[in-house]
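Asker: Pasting a predicted model and its sequence here:
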Amino acid sequence: MSKLTSQPAWQDLSQLAATLKDQHMRDWFAADPARAERMQADAAGIFLDYSKNRVTDEVMTALMALARAQGLEAHRDAMFGGDAINNTENRAVLHTALRNFSGQPVPVGGEDVMPEVMATLDKIEAFTASVHSGEHTGYTGKRITDVVAIGIGGSFLGPKIMTEALKPYTHDAVKVHFVANVDGCHIHDVLQTLDHEQTLVVMSSKSFSTQETLQNTLSAKAWFLNAGGSQQDIARHFVAVSSNISAATEFGIAEENIFPMWDWVGGRYSLWSAIGLPISLALGFTHFKRLLEGAHEMDNHFKTAPLENNVPVIMAMLGVWYRNFFEAQSHVLLPYYHYLRGLPAYVQQLDMESNGKQVTQNGDPVDYPTGPIIWGSEGTNGQHSFHQLIHQGSGVIPADFMLPLTVPNQDDTHHAMLASNCFGQTQALMQGKTFEECYADLERQGLDEAERVRLAHHKTMPGNKPSNTLLFEQLDPFTLGALVALYEHKVFVQGVVWQLNSFDQWGVELGKVLGNQVLDGITGKRDSSEFDRSTEQLIARFRQSNAQR
């Protein structure tokens, strides 16, 4: 038995789960008129209703006891304090410093990182202004009208999804296009529509050697040169976010157009850094800064609010409850707002790359489930497809519903329908529909006894399906920043409880290494017989098909 599963609070939760599995939320709401008012919290403009969860006050008390027993508060303070909590890479974890507007220093290794953070923000602001004003032109003197942002993983998902979510705030000076996939179709389709004289390429790679990002950037460079630009002109059209200054300058990028990255910021937490330059170019620096300010407000809430009223902690511990005591294998995110449709993919990387681990920080195998599968899409679309599994499937799939109360260019009919679907789904998941209710409906339709019984079994929905509802006045930059920071802290809390290092990703690193080795096999730089027989066969088939091209 591990340290976690031997905790008294864990044992209490095991007993409570066994007791509550046969109880129904419908009955709890009927017996307790104040349940909804009691099970709510808010932070940084985000309201959380967690009353439609299979928890009682006793369960919530035990969950918070477990968080405290696992040292959550001390781990939280260590992260904000700049301690090297990423113990496999001996690094601090300080994405929160990138949005620290408190004026307080943040030390790493005895040195305050805030002057460099603020200087980088000033550099982003100045560069954004120069592009938007037309001061920074292409080599022929034409204004920059299009930006191609090239990255992968967090260097792509964060900027792309934040920019999509904030489309109503887009600046009209430039159009930003995002490229990540190493599939040549993607970069080709983007570049063929652009004028090289008016295009700026932002390459984001800490090492300046990430396979997919470097190849796409080389393709963009070839396109630029073939269209009439020169090696010298690259300095006007390519900028980099990287810590490898020598590689970037050798490529042709002017040193003053290289933005820094730090090893204390992981890729999936990097949108707040210069990786967010495409966000600033797309929205304007003022909106980019508001994004950071919203995250900072959520940081302050996470640092100071009691656990019982702490939104990230509540959501995290509810996730632990279902993952470890109800065998929930996945968690679904359902944004009821078209522009927020990319958020599930963002949180998918954030959560699964962080807590998809099978050993503790000490390297001991876990004897309990850790990170769940994260998935989801736009809520209304999902209602006509995968919601069926959530309603009537045999497993437990906790759900996060989210809705802005107002939207830009609001059509009251559309938005009322959107809200009614969101609230109606949470109600249906909670209360379900009993066999008796279905039977009565069928009886009113005049069906005979046998047919009523037969169909009632198919129409019965058990209910008791858990969900959170997150509401916010509108999805502006500040609120989006707070929302993303909320999920960051939720993931952190669960990592602490599960005793994981949520800030390394050795599985991802292995994939990168093996991908490069296989590429050498495909290009003939490595003997394909060095691979397993299956991989050797796949390489041979690929080479044969491309031999005559």
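Answerer: The structure has been received and is ready for your questions.

Asker: going forward, measure contacts between C-alpha atoms and count neighbours the same way
Answerer: Noted.

Asker: Just give the closest residue to W375, not the sequence neighbours.
Answerer: V332 (5.0 Å; Cα to Cα, 6 or more residues apart in numbering).

Asker: Which of the helices or strands spans that neighbour?
Answerer: strand 330-335 (DSSP states H and E).

Asker: Can you tell me what sits against the helix or strand containing L455?
Answerer: Element membership of L455, judged by DSSP H and E, is helix 449-459. Contacts of helix 449-459 from elsewhere in the structure, counted by Cα atoms under 8 Å, 6 or more residues apart in numbering, are K433, F435, E436, C438, Y439, L442, E443.

Asker: tell me which of these is nearest to A67?
Answerer: K433 (35.2 Å; Cα to Cα).

Asker: do you know how far the closest one is from P466?
Answerer: Taking Cα to Cα, to the nearest Å as the measure, K433 and P466 are separated by 15 Å.

Asker: Put this next to the previous one:
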Amino acid sequence: MSIPHGEAWQRIATETVPTLTELFAADPERVSRLSGRIQLDQGSVLFDWSKTHLTEGLIAGFEQLAESAGFDEMRRRLFAGEVVNPTEGRAAEHSALRGVGNVASVEEASALRERMRLLVQAIHEGALGEVKHLIHIGIGGSALGPALAVDALTHDLALVDVHVVSNIDGVALERAFAACDPATTLIAVASKTFTTIETMTNAQSALRWLEENGVQDPYGRVIALTAYPEKAVEWGVDETRVLPFAESVGGRYSLWSSIGFPIALAIGWNDFEAFLDGAATVDRHFHSANGAANLPLRAAFADQYYTRLRQAQTRAVFAYDERLGLFSDYLQQLEMESNGKSVTAEGDPVDAPTSPITWGGVGTDAQHAVFQLLHQGTNLVPVDFIASIAPGDDLDPAHHRILLMNCFAQGAALMAGRQSPDPARSYPGDRPSATILCDDIDPATLGALIAFHEHRTFANAVLMGINPFDQFGVELGKDIAKKIEKGGESFDPSTENLLQMAGLG
């Protein structure tokens, strides 16, 4: 029988939680109980949550909370393609893009994916002439996902050199121009609505760049990625070069759709399908595993404990792998735009903190920049470490050995601490971390990592009773920017002064 939501939280809040060192001393099986592995077609990913403060009592309480929050029903709706975004009356069908979900949606996604495959294949075979470069223009979810995947999976091996441009600052676009030959460059314009002002302004400048550099048919060099194909055709893109995706796919969940076109162009179709398959493996696990055996849900249990009961305002993610240098950037949007809410799905004020601030970096660089605060600062910051057993380089193995030793040492040091008679040299310890250890960073593994965090974000939202699929918080600033452009309105004295100083008043 389900227990009331508040009662579940009360049970969790009254649980006595020993230190991490005490938890390990009391349970020789703790590592195996709080670690789980997802097996991919080749390789696997280990999720070790044993260095968090999850106890058997906390886990039992959170499983009761998941029951009272209707987790099973919300998960069913997600995969069934039913409405899970009540404020906009929409489904959230990113898993269908990977082949897991509502049958009709999976079939539609498969047909759209085949359309993209044919275009990618045609480009690789020279149907659009010699193509060496792609400038991918988008913003937010239309840029962060492709940028992460291309950076992680290509290095110097890209079939097509991809430059992702999101910032309206012209410097970003000029840097892409400087790296590309207009005669061998395609432009991808990624916008769900095909009206996003930053994207469309950048796209117009890219067309002018092509034209000014002798390209006879600039629009013929454009690929449109959108949920509104008719708008792309009106704008001037040939229908054969428009790659649609479903309107039910949110921007920050869209890299599995035609928004992933630059990924497929850069790494090749077979690797792009492996990327989707890795994500689908996690989808199937999340769909079928129950309670704490469900790895994204287990991660959400720890997230909720630290955010709501230990008042941790941030969560840090450090990838000890240069290939994942953009991973924390990607997670910032996924987690903070999804769960940075102050009302429940019913519109009532929330009664506790929701999303922590996600931040991070790359090891070992971060050790010499921010780890001072993690070890000796006054803020409690749960840390996720991500590492790969296989190196991404062909240099002396000492490089990778030192990298991994540092990664594992940081987690051990955060937990154990070290006492010293000199307070400045004393480490309190008992600071939590989780470790995600991959066999390698390949397309399937990256797909699995991203899907894991998508489902972790969803699970957190369900436990908090909020809607992770709308993002109205980004609209107000846009509205005011439009009013400034239109003119005729006044603002606060500070803003008015800034407008005058910048010549915008």
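Answerer: Arrived safely, thanks for sending. Small disclaimer: the values here were computed from a predicted structure and weren't measured.

Asker: What would you report as the TM-score here?
Answerer: Remark: TM-score between the superposed chains equals 0.95 [TM-score structural alignment, normalised by the length of structure 2]; 499 aligned residues with a Cα RMSD of 1.8 Å.

Asker: about what we covered before: quick one: the next helix or strand after the helix holding L455 of structure 1 aligns where in structure 2?
Answerer: Per DSSP H and E, helix 449-459 of structure 1 leads on to strand 467-472 as the next helix or strand towards the C-terminus. Residues 433-438 of structure 2 are the counterpart of strand 467-472 of structure 1, counting by TM-score structural alignment.

Asker: Quick one: distance of that stretch to the chain centre.
Answerer: Between the mean C-alpha point of stretch 433-438 of structure 2 and the mean C-alpha point of its chain there is a distance of 16 Å (Cα atoms, centre = their mean, to the nearest Å).

Asker: That stretch: average distance to aligned residues in structure 1?
Answerer: Mean deviation of stretch 433-438 of structure 2 from its aligned counterpart in structure 1 after superposition (mean Cα distance after the TM-score superposition for structure 1): 0.8 Å.

Asker: ok, back up a step: quick one: what's aligned to the residue nearest to W375 of structure 1 in structure 2?
Answerer: Structural alignment (TM-score structural alignment) places V332 of structure 1 against A316 in structure 2.

Asker: How many residues are close by that match?
Answerer: Using other Cα atoms under 10 Å, the number of residues around A316 of structure 2 comes to 18.

Asker: measure it to A109 of structure 2 for me?
Answerer: For A316 of structure 2, the distance to A109 of structure 2 - Cα to Cα - is 34 Å.

Asker: A289 of structure 2 too?
Answerer: Taken as Cα to Cα, the spacing of A289 of structure 2 relative to A109 of structure 2 amounts to 25 Å.

Asker: of these two, who's got more company?
Answerer: Under the neighbour definition other Cα under 10 Å, A289 of structure 2 and A109 were set side by side, and A109 has more, 25 against 13.

Asker: How much space separates that one from D365 of structure 2?
Answerer: The spacing between A109 of structure 2 and D365 of structure 2, counted by Cα to Cα, is 40 Å.

Asker: again, but for D27 of structure 2
Answerer: From D27 of structure 2 to D365 of structure 2 the distance is 34 Å (Cα to Cα).

Asker: Just confirm M402 of structure 1 is within a strand.
Answerer: Yes. When the secondary structure is assigned by DSSP: H, G, I helix; E, B strand; the rest coil, M402 of structure 1 falls within a strand.

Asker: my read: it touches L340, true?
Answerer: No. M402 of structure 1 lies out of contact with L340 (Cα atoms under 8 Å); the separation is 9.3 Å.

Asker: can you pull out the strands in structure 1?
Answerer: Per DSSP state E, structure 1 carries strands over the ranges 40-43, 46-49, 107-108, 111-112, 146-150, 175-179, 199-204, 238-241, 258-259, 330-335, 373-376, 399-404, 467-472.

Asker: Now do the second one: distance to the chain's middle.
Answerer: Read it as strand 46-49 of structure 1. The chain centroid and the centroid of strand 46-49 of structure 1 are separated by 19 Å under Cα atoms, centre = their mean.

Asker: Tell me the counterpart of P306 of structure 1 in structure 2.
Answerer: In the superposition onto structure 2, P306 of structure 1 corresponds to N290 when matched by TM-score structural alignment.

Asker: What count of nearby residues applies to Q392 of structure 1?
Answerer: Using other Cα under 10 Å, Q392 of structure 1 has 18 neighbouring residues.

Asker: is it true that M415 of structure 2 touches P432?
Answerer: Yes. Contact status for M415 of structure 2 versus P432: in contact at 6.2 Å, counting by Cα under 8 Å.

Asker: shared neighbours of these two, anything?
Answerer: Joint contacts of M415 of structure 2 and P432 (Cα under 8 Å, 6+ apart) are L20, K51.

Asker: now stretch 282-293 of structure 1: which residue numbers in structure 2?
Answerer: The counterpart of stretch 282-293 of structure 1 in structure 2, counting by TM-score structural alignment, spans residues 266-277.

Asker: Number of residues surrounding whatever residue of structure 2 lines up with E37 of structure 1?
Answerer: For E37 of structure 1, the aligned residue in structure 2 is S32 (criterion: TM-score structural alignment). In terms of burial, S32 of structure 2 registers 11 neighbours under the definition other Cα under 10 Å.

Asker: The one 5 residues further on too?
Answerer: R37 of structure 2: 14 surrounding residues under other Cα under 10 Å.
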